[in-house]
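Asker: predicted coordinates and the sequence they were generated for:
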Amino acid sequence: MHYQFDFGWVADYYPVFLKGIWITLELTFVGTVLGVLVGIACAWARTQGPAWLRPLPIAYIELIRNTPFIIQLFFIFFGLPGLGFSLSGMEAALLAMVVNLGAYSAEIVRAGIQATPRGQFEAGSSLGMNRLQVFRHVVLVPALQRIWPALSSQAIIVMLGSAVVSQIAAEDLTFAANYIQSRTFRAFEAYFISTAIYLLLAIALRYVLAGIGSLIFPRRAVR
């Protein structure tokens, strides 16, 4: 049987796609900002923090990096209510993305910190700064400059990985595609359009992050 392509329904469902795109971008932006902050905190604790604190970020990083994201998502959404912590689909999706990105960005930031010349640490200490001040004012910015491309790539991975949050009824772009194909029975067309949108979003996000990197670190343009 010959399949007849039909995209005539798109005009009727474009608001659904727009809502899905907006929620995907919202999750990506908030999840990336908070996840990177968590990663920076973990990287500091692991490299510059007191010895008693270091096992905590190590355990967190190993747990998250060695378990599937979808299992983390299901644990937060379906498991935490058993402990009395009930979250909506959007709240659970955002928390899962922050927790997941925090672990991966922690290792990226740690690599940038470890590449910092020892003399910079000593120079900060000689100015009377404590360890946290040295980290903030002397180490962190050059480290972020070195790892910006890696962080940018991880942010794109987070955006693409957010597609699984539709499994807990978070109304992202994949949820929109699932909803539309269930109403129109045009699975090929619905997922073809959503695939194209994800591709365009990923390319656009890469250029946006490169531009942000060039503004933040003008001495070394990030490509």
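Answerer: Cool, got the structure. Numbers count the residues shown, from 1 in each chain.

Asker: contacts and neighbour counts: CA atoms only from here.
Answerer: Noted.

Asker: helices along the chain, start to end?
Answerer: Along the chain, the segments classed as helices by DSSP state H run 10-47, 55-65, 69-74, 89-114, 118-126, 131-134, 140-161, 173-184, 187-216.

Asker: how about the fifth one: buried residues?
Answerer: By neighbour count, and taking 16 or more other Cα atoms under 10 Å as the criterion, the buried residues in helix 118-126 are 121, 124.

Asker: wait, which of the helices of the chain is closest to Arg223?
Answerer: Between Arg223 and the helices of the chain, the tightest spacing by Cα to Cα is seen for helix 187-216, at 5.5 Å.

Asker: counting contacts, what elements does the closest one pack onto?
Answerer: helix 140-161, helix 173-184 (3 or more Cα pairs under 8 Å, 6 or more residues apart in numbering; DSSP states H and E).

Asker: which residue is the nearest non-sequential neighbour of Leu205?
Answerer: Among residues not flanking Leu205 along the chain, Ile156 sits closest, at 6.9 Å (Cα to Cα, 6 or more residues apart in numbering).

Asker: near the one you found, how many other residues are there?
Answerer: Residue neighbour count, defined by other Cα atoms under 10 Å, stands at 20 for Ile156.

Asker: then Phe77?
Answerer: Number of residues near Phe77 (other Cα under 10 Å) recorded here: 23.

Asker: ok, Thr184 next?
Answerer: So Thr184, with other Cα under 10 Å, has 12 neighbours.

Asker: now for it: which residues touch it?
Answerer: Trp9 (Cα atoms under 8 Å, 6 or more residues apart in numbering).

Asker: ok, back up a step: reformat the helices of the chain as JSON lines; add distance to Arg223.
Answerer: Below are the helices of the chain laid out as JSON lines (distance: least, Cα to Cα, whole Å):
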{"stretch": "helix 10-47", "distance to Arg223": "19"}
{"stretch": "helix 55-65", "distance to Arg223": "27"}
{"stretch": "helix 69-74", "distance to Arg223": "28"}
{"stretch": "helix 89-114", "distance to Arg223": "17"}
{"stretch": "helix 118-126", "distance to Arg223": "26"}
{"stretch": "helix 131-134", "distance to Arg223": "28"}
{"stretch": "helix 140-161", "distance to Arg223": "7"}
{"stretch": "helix 173-184", "distance to Arg223": "28"}
{"stretch": "helix 187-216", "distance to Arg223": "6"}
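
Asker: okay, pairing it with this:
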Amino acid sequence: MGFQFQFQPVFARMDALLDGLWLTLQLAGIGILCGALLGILLAMLRGLGGRATRILVDAYVELVRNTPFLVQLLIIFFGMPSIGIRLSAEQAALSAIILNLGAYATEIVRAGIESVHRSQIEAGLSLAMTRWQVFRHVVLAPALARVWPALSSQFVLMMLSTSVCSFISVQELSAQAANVESETFRSFEVYITVTLIYLALAILLRLLLAGLGAVLFPAGSGLGRLRGQVGR
């Protein structure tokens, strides 16, 4: 007897999948925004701070980048209550996303900062610009233009990684898919549907980030040309 696709039971529970999709969008949106800001801030502190600051930032980056996201999530949700810090599943998931993405964003932005030639910094200082002005206008802006494609890819990967949050019972898209599968027993159909949703989300996010990059780094500007050189 041949297998027959039956999507009707899955579509009948589409409300649950849409609830999971909405939570996924919330986790990804807030996590990407806060994680990117954290990465930029730490990269700036690393560039402007002293030796102790650099050591602390590097230790954080290495710790996060060399441990699994799932372990970080479990430590925040199950481990932190032992020291008196209790977070809901959604709060723990969002904290883990921000901390994880912040470390990767820090390293990506750091690479962009180090690509700025020393002569450009000296030229800014010779124009009586402050150290902060030089860092903001001469170093940070070109650095972000150079690494925008890499940052965009990391944002998409982080959005897809929200599926891991189902391990602590966050009812995002993957968790809701498991619920629907247990109710309908249509595993193949459920996960085909969810795969298509994640694919659509990834493509849409890439398009949005490309559009944002075009606004931040216009094609006719020097920053746009830097971004174009990296993208080729």
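Answerer: On my side now, so go ahead. These figures come from a predicted structure and were not determined experimentally.

Asker: ok, back up a step: buried deepest among the helices of structure 1, which one?
Answerer: helix 89-114 (a mean of 23; mean count of other Cα atoms under 10 Å).

Asker: other SSEs contacting that helix?
Answerer: Here helix 89-114 of structure 1 touches helix 10-47, helix 55-65, helix 69-74, helix 140-161, going by 3+ Cα pairs under 8 Å, 6+ apart.

Asker: check which helices and strands the third one is in contact with.
Answerer: Read that as helix 69-74 of structure 1. Helix 69-74 of structure 1 packs on helix 89-114, going by 3+ Cα pairs under 8 Å, 6+ apart.

Asker: just tell me what Gly112 of structure 2 corresponds to in structure 1.
Answerer: Using TM-score structural alignment, the partner of Gly112 of structure 2 in structure 1 is Gly112.

Asker: before we move on, back to that, who wins for proximity to Gly82 of structure 1 among the helices of structure 1?
Answerer: Taking these one by one with Cα to Cα, helix 69-74 is closest: 12.3 Å.

Asker: the closest one against structure 2, how far on average?
Answerer: On superposition with structure 2, the mean distance recorded for helix 69-74 of structure 1 (mean Cα distance after the TM-score superposition for structure 1) is 0.2 Å.

Asker: what span of structure 2 is that helix aligned with?
Answerer: With TM-score structural alignment as the criterion, helix 69-74 of structure 1 aligns to 69-74.

Asker: what's the matching stretch in contact with?
Answerer: 64, 92-93, 96, 100, 164-165, 168.

Asker: biggest separation within these, which pair?
Answerer: With Cα to Cα as the measure, no two of the contacts of stretch 69-74 of structure 2 lie farther apart than Val64 and Ile168, at 19.0 Å.

Asker: what's the neighbour count on Ile85 of structure 2?
Answerer: 11.

Asker: circling back to that earlier point, pull the contacting residues for the residue nearest to Leu205 of structure 1.
Answerer: 202, 205-206.

Asker: among the contacts of stretch 69-74 of structure 2, which one sits closest to Tyr198 of structure 2?
Answerer: When these are compared against Tyr198 of structure 2 (criterion: Cα to Cα), the nearest one is Val164, at 13.3 Å.

Asker: can you tell me the closest non-neighbouring residue to the closest one?
Answerer: Nearest one to Val164 of structure 2, counting by Cα to Cα, 6+ apart, is Leu70 at 6.6 Å.

Asker: repeat that for Thr174 of structure 1.
Answerer: Ala163 (5.5 Å).

Asker: that neighbour reaches Leu173, doesn't it?
Answerer: Yes: contact criterion Cα atoms under 8 Å: Ala163 of structure 1 and Leu173 qualify, at 7.1 Å.

Asker: relative to Leu209 of structure 1, how far out is the residue nearest to Leu205 of structure 1?
Answerer: Distance of Ile156 of structure 1 to Leu209 of structure 1, computed by Cα to Cα, to the nearest Å: 10 Å.

Asker: got the helices and strands packed on helix 187-216 of structure 1 as CSV, with distance to Ile216 of structure 1 columns?
Answerer: Below are these laid out as CSV (distance: least, Cα to Cα, whole Å):
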stretch, distance to Ile216 of structure 1
helix 140-161, 8
helix 173-184, 30
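
Asker: and those helices: which comes nearest Asp12 of structure 1?
Answerer: Closest among these, using Cα to Cα: helix 173-184, at 10.1 Å.

Asker: check the mean deviation of the closest one from structure 2.
Answerer: Helix 173-184 of structure 1 sits 0.7 Å off on average (mean Cα distance after the TM-score superposition for structure 1).

Asker: so who does the residue nearest to Thr174 of structure 1 touch?
Answerer: Per Cα under 8 Å, 6+ apart, neighbours of Ala163 of structure 1: 172-175.

Asker: could you redo those residues as TSV and give each row distance to Met1 of structure 1?
Answerer: Converted to TSV, the contacts of Ala163 of structure 1 look like this (distance: Cα to Cα, whole Å):
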residue	distance to Met1 of structure 1
Asp172	33
Leu173	30
Thr174	28
Phe175	29
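
Asker: so which of those residues hold up in structure 2?
Answerer: Retained in structure 2 (both residues aligned by TM-score structural alignment, their matches' Cα atoms under 8 Å) from the contacts of Ala163 of structure 1: 172-175.

Asker: out of the residues you listed, which comes closest to Ile21 of structure 1?
Answerer: Among those, and counting by Cα to Cα, the member closest to Ile21 of structure 1 is Leu173, at 5.3 Å.

Asker: now the aligned partner of the closest one in structure 2. Nearest residue, chain neighbours left out?
Answerer: Under the alignment (TM-score structural alignment), Leu173 of structure 1 pairs with Leu173 in structure 2. Nearest residue to Leu173 of structure 2, sequence neighbours excluded (Cα to Cα, 6+ apart): Gly20, at 3.9 Å.
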